[in-house]
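Engineer: What would the 3D arrangement of this be:
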Amino acid sequence: MSMTISSPAGLSDEAITQTLIAGADAARTSTLGRFRTQLAVDNKFSSGFDPVTEADREAETRIREAIAARFPDHGIIGEEWDTKDTTTRFNWIIDPIDGTRAFISGVPVWGTLIGLTYQGKAIAGLMEQPFTGERWLAVGGRLEHTHNGARVPAAVSAVTRLSQARTSTTNPDMFTGPHLSAWTELNARALQVRYGLDCYAYCLLASGHIDLVVEAGLKDVDIAPLIPIIEAAGGIVTTWDGGRAEMGGTCIAAATEQLHEEAMRVLRDAMLE
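Structural biologist: The predicted model follows:
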């Protein structure tokens, strides 16, 4: 079941689309130009590893400039720089390189994420993987997937059972405590599990190649831009308790309502044991 949200009155789909594309265009030189080069990598955490590079910071700056040039009064929430507050109901959500670990390893499953929320709900989103030339763009409940500028059909699969589901999570280490027990049970029941795909997994779901993505510990910038893409493709994405996923946390995206319900049941029952 799709839960698409149309763009609010007073802000046209065309204006949103142009801004998303302008942001992606602005980021591309910073990201693609540095991909598979010997970059300096900083660690944002004193314990653990959360990498950031000059490409992340510069790309977000350029995306922010592209947004501010068109909507100077809108809020901006980004991965690398401080939040720009707004008195409007609009916030743009930016992760300039979702999957920096993949980026610094030369693996092309990272992507630039840009989304727009209205009153806290995601209404538009873009994911671009410039190395492969792919873009998923969802505005006004409609999804456009392109490869090197040519349109490619995109819709979720018809898989309804966990035993048939091609499943993904970025890293099993994100699950701890009851969430680890829940993931272990779901992993055992799924057809297969692929790791390390970051935002690319959600877009593969929107294109019918992956059926289920289950994650924990997400930030708003990790998931909000992807929600309109999944929903416009006919999929469903929520938190593990069935709520809206814009703020991140534990998130589950599924191709069909039946698959979503079964996965939710498995997760819930495992956490209660």
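
Engineer: can we go C-alpha only for contacts and neighbour counts from here?
Structural biologist: Fine.

Engineer: quick one: the strands in the chain?
Structural biologist: Under the criterion DSSP state E, strands of the chain are mapped to 41-43, 51-53, 75-78, 90-98, 111-118, 121-129, 134-139, 142-147, 150-152, 166-169, 192-195, 212-218, 236-239, 249-254.

Engineer: now for the first one, which elements pack on it?
Structural biologist: Strand 41-43 makes packing contacts with strand 51-53 when contacts are defined by 3 or more C-alpha pairs under 8 Å, 6 or more residues apart in numbering; DSSP states H and E.

Engineer: at 10 Å instead, please
Structural biologist: Using 3 or more C-alpha pairs under 10 Å, 6 or more residues apart in numbering; DSSP states H and E, the elements in contact with strand 41-43 are strand 51-53, helix 54-70, helix 100-104.

Engineer: one more to put side by side:
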Amino acid sequence: MTELEAFTVDLAREAARVSLPFFRSVFAQEDKGTGGVFDPVTEADRAAEAAIRRLITARYPGHGVIGEEYGADRPEAEHVWVLDPIDGTRAFIAGLPVWTCLIALRHAGQPRIGTIAQPYLDEIFVGGPSGARLLKGRTETPLRTRSCAGLDQALIATTDPDLFTPAEREAWVRLRAGARLARLGCDAYAYAMVAAGTIDLVAESDLKIWDWSALVPVIEAAGGRVTDWHGETPNDSGQILAVGDAGLQAPALSALSPAALARSV
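Structural biologist: Next up, the predicted model:
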């Protein structure tokens, strides 16, 4: 691994050290949602992001940081860390081990290194210039997406169709109708499974920069593709399509693109 890839893994392990004692325990939480939508944040989220930021500041004081819990610090820097200390907070508070810690390093505006870490399972999926791998204990396993003959053979995923707009939900229904099997509720862990070659496609919307930046290097280094619903580089539309086999992109976009949001100019 490169120095920066190794440091990203160190950050994931520090986040695990801080967050894991809270899991399936008693911890403070609050609802930051509006309009009746439950959007929880816990003391574990905040403690983990604070710990990651401390290490970044100590090691790379010139780097910027964008985090879900504590906002942006020098987001215009050449190197910017993008942090989601606990992606899948609803799963976390339910005691389900599919929440993850997402850490990305963006260079010149693009995500180049990423980790998707699941501390309870002792898994760190890392992707970057030196490839993609799963770190579990002392074991390091290369990651590779799997081939898929067609959408009708694909296992697809999204977190919750109720999070879609009506048009997006219709698009998901079209996509689901053409697929073999769909699974729900895995948040970013589903993207790790794309890189690992057990899920073929994930489609989601309304994702923030900290929700998707870490996914891109992991999946792309494993041989997959991550785009928006236009088939282009992800941006602030928040609509994400990840495929393990490039051949799935065209049929997926055929289902999704009618609901694709206009791209920012």
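
Engineer: before we move on, the earlier item: can you redo the strands of the first structure as TSV with distance to residue 185 of the first structure?
Structural biologist: Converted to TSV, the strands of the first structure look like this (distance: least, C-alpha to C-alpha, whole Å):
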stretch	distance to residue 185 of the first structure
strand 41-43	32
strand 51-53	30
strand 75-78	34
strand 90-98	27
strand 111-118	29
strand 121-129	30
strand 134-139	31
strand 142-147	33
strand 150-152	35
strand 166-169	13
strand 192-195	12
strand 212-218	12
strand 236-239	18
strand 249-254	15
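
Engineer: corresponding residue for residue 67 of the first structure in the second structure?
Structural biologist: Using TM-score structural alignment, the equivalent of residue 67 of the first structure in the second structure is residue 56.

Engineer: Correct me if wrong: that match contacts residue 12.
Structural biologist: No. With contact defined as C-alpha atoms under 10 Å, residue 56 of the second structure does not reach residue 12; the gap is 11.7 Å.

Engineer: And these two? Which one has more around it.
Structural biologist: Set side by side, residue 56 of the second structure and residue 12 show more neighbours around residue 12, with 27 against 18, by other C-alpha atoms under 10 Å.

Engineer: What distance do you get for that one to residue 82 of the second structure?
Structural biologist: 12 Å (C-alpha to C-alpha, to the nearest Å).

Engineer: shared neighbours of those two, anything?
Structural biologist: 102, 103 (C-alpha atoms under 10 Å, 6 or more residues apart in numbering).

Engineer: follow-up on the earlier one: residue 226 of the first structure is nearest to which of the strands of the first structure?
Structural biologist: strand 121-129 (5.9 Å; C-alpha to C-alpha).

Engineer: How far off centre is the closest one?
Structural biologist: From the chain centre to the centre of strand 121-129 of the first structure is a distance of 7 Å (C-alpha atoms, centre = their mean, to the nearest Å).

Engineer: got the angle for it vs strand 90-98?
Structural biologist: If you take axes from the mean of the first three to the mean of the last three C-alpha atoms, to 10 degrees, strand 121-129 of the first structure sits at 30 degrees to strand 90-98.

Engineer: contacting residues around residue 134 of the first structure?
Structural biologist: 111, 127, 128, 145, 146, 147, 148, 149, 150, 151, 152, 203.

Engineer: got TSV for those, with neighbour count and distance to residue 160 of the first structure too?
Structural biologist: Formatted as TSV, the contacts of residue 134 of the first structure follow (neighbours: other C-alpha atoms under 10 Å; distance: C-alpha to C-alpha, whole Å):
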residue	neighbour count	distance to residue 160 of the first structure
111	28	28
127	31	26
128	29	28
145	24	24
146	17	27
147	15	28
148	12	32
149	10	32
150	9	30
151	12	27
152	14	24
203	27	18
